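K.L.:
Using only what follows, build the 3D model:
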Amino acid sequence: MYRLYVKRSLDVLFSVLMLIAASPLMVIITILIKATSDGPALFTQKRHGVDGSTFTLYKFRSMRQGAPIVSAQDAGKTLDSQITAIGSFLRESSLDELPQLFNILKGDRSFIGPRPLADVDKETLILRAENGSDTVKPGITGLAQVNGRNFLNAEEKAHYDKLYADSISFGTDFKIVWQTFYHVIVRTGITHEQIARKYE
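P.N.:
The predicted structure follows:
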């Protein structure tokens, strides 16, 4: 019942409420991005969703136009020059994630679930397909994100994704939400080298 109906209803309700509440902030961020760097305010990229299907992910752009696409494990100081004037702040505060509320409202994603992966994350995508965790709608945060985030290798990410797929419940999601708030506040799982995440 929860996985089929309640989870989606909560996603729609809270995405609408958060979009309304965050709309003034999103306008300000859009203006700042446009004023400090060339290119669109939004970054879009094809990501893998349920059963390997793809969808277009929305984020506030925090990298310069034409920045190379790399995996989280390969990101490092060599990409520092590609981050925009406000890019580091957007990523460290997770404000770059706000446009993904539209992905949730559209039904591409959920608030809680495995991280949506790009083509560069082939190893994790293969492991997810093998253990069945790709049957779960991808989320903004999830079990892997509160248990290591960018410090996890492909096998560990797929392991946590499988654990979540096998234990989806209101209690599990509630716990992940509160753990996410904690990690965002103290900025765990983020280092100087890992600010340039795989998205851009």
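K.L.:
use CA for all of it now, contacts and neighbours both
P.N.:
Fine.
K.L.:
Name the residue closest to the centre of the chain, please.
P.N.:
Residue closest to the average C-alpha location in the chain (C-alpha atoms, centre = their mean): residue 140, at 4.4 Å.
K.L.:
my read is that one is in a strand, agree?
P.N.:
Yes. Residue 140 forms part of a strand when assessed by DSSP: H, G, I helix; E, B strand; the rest coil.
K.L.:
Go ahead and confirm it touches residue 117.
P.N.:
No. With contact defined as C-alpha atoms under 8 Å, residue 140 does not reach residue 117; the gap is 11.4 Å.
K.L.:
show me the residues around the residue nearest to the centre of the chain that make contact.
P.N.:
Residue 140 makes contact with 97, 100, 109-115 under the criterion C-alpha atoms under 8 Å, 6 or more residues apart in numbering.
K.L.:
7 Å - rerun?
P.N.:
110-113, 115 (C-alpha atoms under 7 Å, 6 or more residues apart in numbering).
K.L.:
nearest to residue 29, of these?
P.N.:
Proximity of the contacts of residue 140 to residue 29 (C-alpha to C-alpha) peaks at residue 111, which lies at 21.5 Å.
K.L.:
Tell me if that closest one really is in a strand.
P.N.:
Yes. Assigned with three-state DSSP, residue 111 falls within a strand.
K.L.:
That one: neighbour count?
P.N.:
Using other C-alpha atoms under 10 Å, residue 111 has 24 neighbouring residues.
K.L.:
Which other helices and strands does the longest helix seen in the chain contact?
P.N.:
Scanning the chain for the helix with the most residues, using DSSP state H, yields helix 7-36. Counting contacts by 3 or more C-alpha pairs under 7 Å, 6 or more residues apart in numbering; DSSP states H and E, helix 7-36 packs against helix 100-106.
K.L.:
Sequence B follows; please return its structure for comparison with A:
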Amino acid sequence: MYKFFLKRAVDFILSLSGIFVLALSMIVIAIAVKLDSPGPVLFRQKRVGIHKTYFNILKFRTMRTDTPHDAPTHLLQGATSYITKVGGFLRKTSLDELPQLFNILAGQMSVVGPRPALWNQYDLIKERDKYGANDIKPGLTGWAQIHGRDELGIDVKAKLDGDYVKMMSFFLDAKCFFCTIGVVAKADGIVEGGTNELKKRVKK
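P.N.:
Reported below is the predicted structural model:
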């Protein structure tokens, strides 16, 4: 019942409410992005949606316009050198993700679900197939995001996404939502330019 009907209703209400409440903040961010560096305010990128269909995810642009467009950040050499000044703040606070409220409103994403993979992240897509994690809508946040975010390896991330598919419920979504607020506030698990980089740094 929740998965097929109520979840979409919750997504619609939360995304619409979020757009109205955060409208002024998003306008201020848009102006800051435009003044900080040449290029569009929004960044659009082809991502994997439900049943491995494609959609264009929306984000506030955080990198220079000469950044390789379809390169996953964890595989991009010298990723930090491409990030703008405003972009660094937006990525650290996850405010760059706010335009995805419109993706949720349009039904392309959910508030909670596996983070949408790039169309060419074949390793992640393949791993998620093992757990049925490609057969639900991707989310603004998810079970994996509150358990490590960027520091997780592909296999671990896909397994956590699969665990979410099996346990999906209103209460789990609520837990993911509120835990995300704490994770974002502490900037936990954010790594630029390398999956598992936090673990590597700890070992050094």
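K.L.:
Tell me how the two chains score on TM-score.
P.N.:
TM-score of the superposed chains, computed with TM-score structural alignment, normalised by the length of structure 1, equals 0.92; 193 aligned residues with a C-alpha RMSD of 1.4 Å.
K.L.:
rewinding a little: which parts of the helix or strand just after the longest helix of structure 1 are buried?
P.N.:
Next along the chain after helix 7-36 of structure 1, taking DSSP states H and E as the criterion, comes strand 42-48. Residues of strand 42-48 of structure 1 classed as buried by neighbour count (16 or more other C-alpha atoms under 10 Å): 42-44, 46-48.
K.L.:
got it, and stretch 46-59 of structure 1?
P.N.:
Residues of stretch 46-59 of structure 1 classed as buried by neighbour count (16+ other C-alpha under 10 Å): 46-50, 52, 54-55, 57-59.
K.L.:
Which stretch of structure 2 lines up against it?
P.N.:
For stretch 46-59 of structure 1, the aligned range in structure 2 is residues 46-59, judged by TM-score structural alignment.
K.L.:
Over to the matching stretch now: how far is its first residue from its last?
P.N.:
End-to-end distance for stretch 46-59 of structure 2, by C-alpha to C-alpha, to the nearest Å: 12 Å.
K.L.:
rewinding a little: including distance to residue 128 of structure 1, could the buried residues of strand 42-48 of structure 1 go into CSV?
P.N.:
Converted to CSV, those look like this (distance: C-alpha to C-alpha, whole Å):
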residue, distance to residue 128 of structure 1
42, 28
43, 25
44, 23
46, 18
47, 14
48, 11
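K.L.:
how many neighbours does residue 103 of structure 1 have?
P.N.:
21.
K.L.:
wait, what's in contact with it?
P.N.:
Residue 103 of structure 1 makes contact with 57, 109, according to C-alpha under 7 Å, 6+ apart.
K.L.:
Go again with 6 Å.
P.N.:
Residues in contact with residue 103 of structure 1 (C-alpha atoms under 6 Å, 6 or more residues apart in numbering) are residue 109.
K.L.:
likewise the one 10 residues further on?
P.N.:
Residues counted as contacts of residue 113 of structure 1 (C-alpha under 6 Å, 6+ apart) are 138-139, 142.
K.L.:
how much space between it and residue 20 of structure 1?
P.N.:
Separation of residue 113 of structure 1 from residue 20 of structure 1 (C-alpha to C-alpha) stands at 23 Å.
K.L.:
Same check on residue 13 of structure 1?
P.N.:
For residue 13 of structure 1, the distance to residue 20 of structure 1 equals 11 Å [C-alpha to C-alpha].
K.L.:
do residue 121 of structure 1 as well
P.N.:
As judged by C-alpha to C-alpha, residue 121 of structure 1 and residue 20 of structure 1 stand 33 Å apart.
K.L.:
Compare those two (neighbour count), which wins?
P.N.:
A direct count of neighbours by other C-alpha under 10 Å for residue 121 of structure 1 and residue 20 places residue 121 higher, at 17 against 10.
K.L.:
I'd like a version of the contacts of residue 113 of structure 1 in JSON lines, one that adds neighbour count and distance to residue 191 of structure 1 as further columns.
P.N.:
What follows is the contacts of residue 113 of structure 1, written out as JSON lines (neighbours: other C-alpha atoms under 10 Å; distance: C-alpha to C-alpha, whole Å):
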{"residue": "138", "neighbour count": "25", "distance to residue 191 of structure 1": "24"}
{"residue": "139", "neighbour count": "20", "distance to residue 191 of structure 1": "22"}
{"residue": "142", "neighbour count": "25", "distance to residue 191 of structure 1": "19"}
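K.L.:
With respect to residue 153 of structure 1, which of these is nearest?
P.N.:
Distances from residue 153 of structure 1 to the contacts of residue 113 of structure 1, taken as C-alpha to C-alpha, are shortest for residue 142 (15.3 Å).
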